[in-house]
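In: One predicted model, sequence on top.
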Amino acid sequence: MEQEQEGGFDGDSEHRRRRFHDEFTGFVVENAPALVAFVARSFPRLEADAQDLAQDAFAIVYARWDQVRSAPSPRGYLFKVARNRAYDVWKPRAVVHLTDDVWILDRAQHSGAIDDVGGTLAMSRFLASMPFTRRKVALLWLYHALAPRDIARRLGMAVGTVKCHQQRIREQARLVYEAEGAASPVRAG
């Protein structure tokens, strides 16, 4: 026994490691299907990444397993980690899509306050003519149909500021489209 301890082998710690591993493996087997389904259902745009996000969440929980396993709800903690990880993955994609990609408006996803785009090029020119912050508001409002409160929360600004941007967007749309002899696609009100 002394020889084993001198060589760095400790039977007690090996037993603890094995128990730790078996306990966590059981936790993964029990929760993996539900976690993947939760991520896929809660974040439809990340459905293809659901298994990767679940694996990331398990890796984070594994690193903290000593504290997590004694928590009141390890499963709840796991799902919270997965949700936060999904937000971390989704948010940069959404910001890039909403602010940088003004030249391509996907009509299949369009569900906002635009009556009839009437031409992607005209709308692209209209959006490109706006200051950057107003363009973000316009895309979140017109393209993704978010309410002023949600836009304010996502962009970190006051609701009144968002409503002011919306009013200026309406005015600018009216002027731009009247100059081209077309009706503004932005709904009033």
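Out: The structure has been received and is ready for your questions. What you are looking at is a predicted structure, and each value in this text was computed from that prediction instead of being measured.
In: Going by C-alpha atoms from here, please, whenever you check contacts or count neighbours.
Out: Noted.
In: Buried ones in the biggest helix by length in the chain, by neighbour count?
Out: Longest helix in the chain, counting residues (DSSP state H): helix 11-42. Buried residues in helix 11-42, counted by 16 or more other C-alpha atoms under 10 Å: 24, 28, 31-32, 35-36, 38-40.
In: Okay, one more to line up with it:
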Amino acid sequence: MSVNASRRIIVLRHAKADWPEVNDHERPLADRGRHQAPAAGRWLTDSGINPDYVLCSSSVRTRETWKLAAHELPKRARRTVFEDRIYDATAGEIIEVLQETPDEFVDVLLVGHNPGVQNLSEVLAGDGSIRDELAQLRQGGFPTAGIVVLTFEGTWKDVEPGVARLVSYFAPPQD
């Protein structure tokens, strides 16, 4: 694989979480979230996206989201990393994690939290982004179990603000 390959960053916000009497990191998915996460996985499958590398926040709700979404994919990712640094991370901190991705991987799915995932998507989206999708993200926000797909050319070390093109935006029903 050429290091200057076309690559995708698929950003998935965790599905709707419950609010039990636990610390934030340990919050599980709500019933609605357990329906949203498989829908996100089906959207990925229907869109022809099957990530080969997954970076997932270590929180309970992101892990549950990924497990339920992954069950809908035609094949397993080659590697999944549960990363503490994605929890409560800024866009800049997430970019640093993405830059550590081995160049053998082409499609990286990042499962994280707002506001970090929305800020990341907006920061990475350059001038070549599809205007309707970028406008939807900016106006509608990044809903639970929402997905943004960004593409860029280069190595993972090249990930920086404005380098990518936002090409898809998925917002599942929120009821």
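Out: Good, I have the coordinates. Bear in mind that the values here come from a model prediction, so they are computed numbers and not experimental data.
In: what's the TM-score for these two chains?
Out: After superposition, the two chains reach a TM-score (TM-score structural alignment, normalised by the length of the second structure) of 0.21; 64 aligned residues with a C-alpha RMSD of 5.3 Å.
In: coming back round to it: distance to A128 of the first structure for the buried residues of helix 11-42 of the first structure - can I get that in a markdown table?
Out: Formatted as a markdown table, these follow (distance: C-alpha to C-alpha, whole Å):
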| residue | distance to A128 of the first structure |
| --- | --- |
| F24 | 52 |
| V28 | 48 |
| N31 | 46 |
| A32 | 44 |
| L35 | 41 |
| V36 | 39 |
| F38 | 38 |
| V39 | 35 |
| A40 | 34 |
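In: quick revisit: now for the longest helix of the first structure, which elements pack on it?
Out: Using 3 or more C-alpha pairs under 8 Å, 6 or more residues apart in numbering; DSSP states H and E, the elements in contact with helix 11-42 of the first structure are helix 50-63, helix 74-99.
In: List the contacts of the shortest one.
Out: Contact partners of helix 50-63 of the first structure, identified using C-alpha atoms under 8 Å, 6 or more residues apart in numbering, comprise 24, 28, 32, 35-37, 39-40, 68, 78-79, 81-82, 85-86.
In: ok, and for it, which residues are buried?
Out: Neighbour counts over helix 50-63 of the first structure (16+ other C-alpha under 10 Å) mark 50-51, 53-58, 61-62 as buried.
In: between the helices and strands packed on helix 11-42 of the first structure, which one is nearest to V176 of the first structure?
Out: V176 of the first structure lies closest to helix 74-99 among those, at 20.7 Å (C-alpha to C-alpha).
In: Go through stretch 132-140 of the second structure and flag the buried ones.
Out: Buried residues in stretch 132-140 of the second structure (16+ other C-alpha under 10 Å): 133-134, 137.
In: Adding distance to R13 of the second structure and secondary structure, write the residues you listed out as a markdown table.
Out: Listed next are those as a markdown table, based on distance: C-alpha to C-alpha, whole Å; DSSP: H, G, I helix; E, B strand; the rest coil:
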| residue | distance to R13 of the second structure | secondary structure |
| --- | --- | --- |
| E133 | 16 | helix |
| L134 | 16 | helix |
| L137 | 12 | helix |
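In: These into TSV, with extra columns for distance to S57 of the second structure?
Out: Shown next, in TSV, are those (distance: C-alpha to C-alpha, whole Å):
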residue	distance to S57 of the second structure
E133	25
L134	24
L137	21
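In: before we move on, back to that, quick one: the longest helix of the first structure to helix 74-99, angle?
Out: 50 degrees (axes from the mean of the first three to the mean of the last three C-alpha atoms, to 10 degrees).
In: what angle sits between helix 11-42 of the first structure and helix 50-63?
Out: Going by the same axes, to 10 degrees, helix 11-42 of the first structure makes 150 degrees with helix 50-63.
In: Of the buried residues of helix 50-63 of the first structure, which is the nearest to E178 of the first structure?
Out: Distance to E178 of the first structure, by C-alpha to C-alpha, is smallest for A50 among those, at 46.2 Å.
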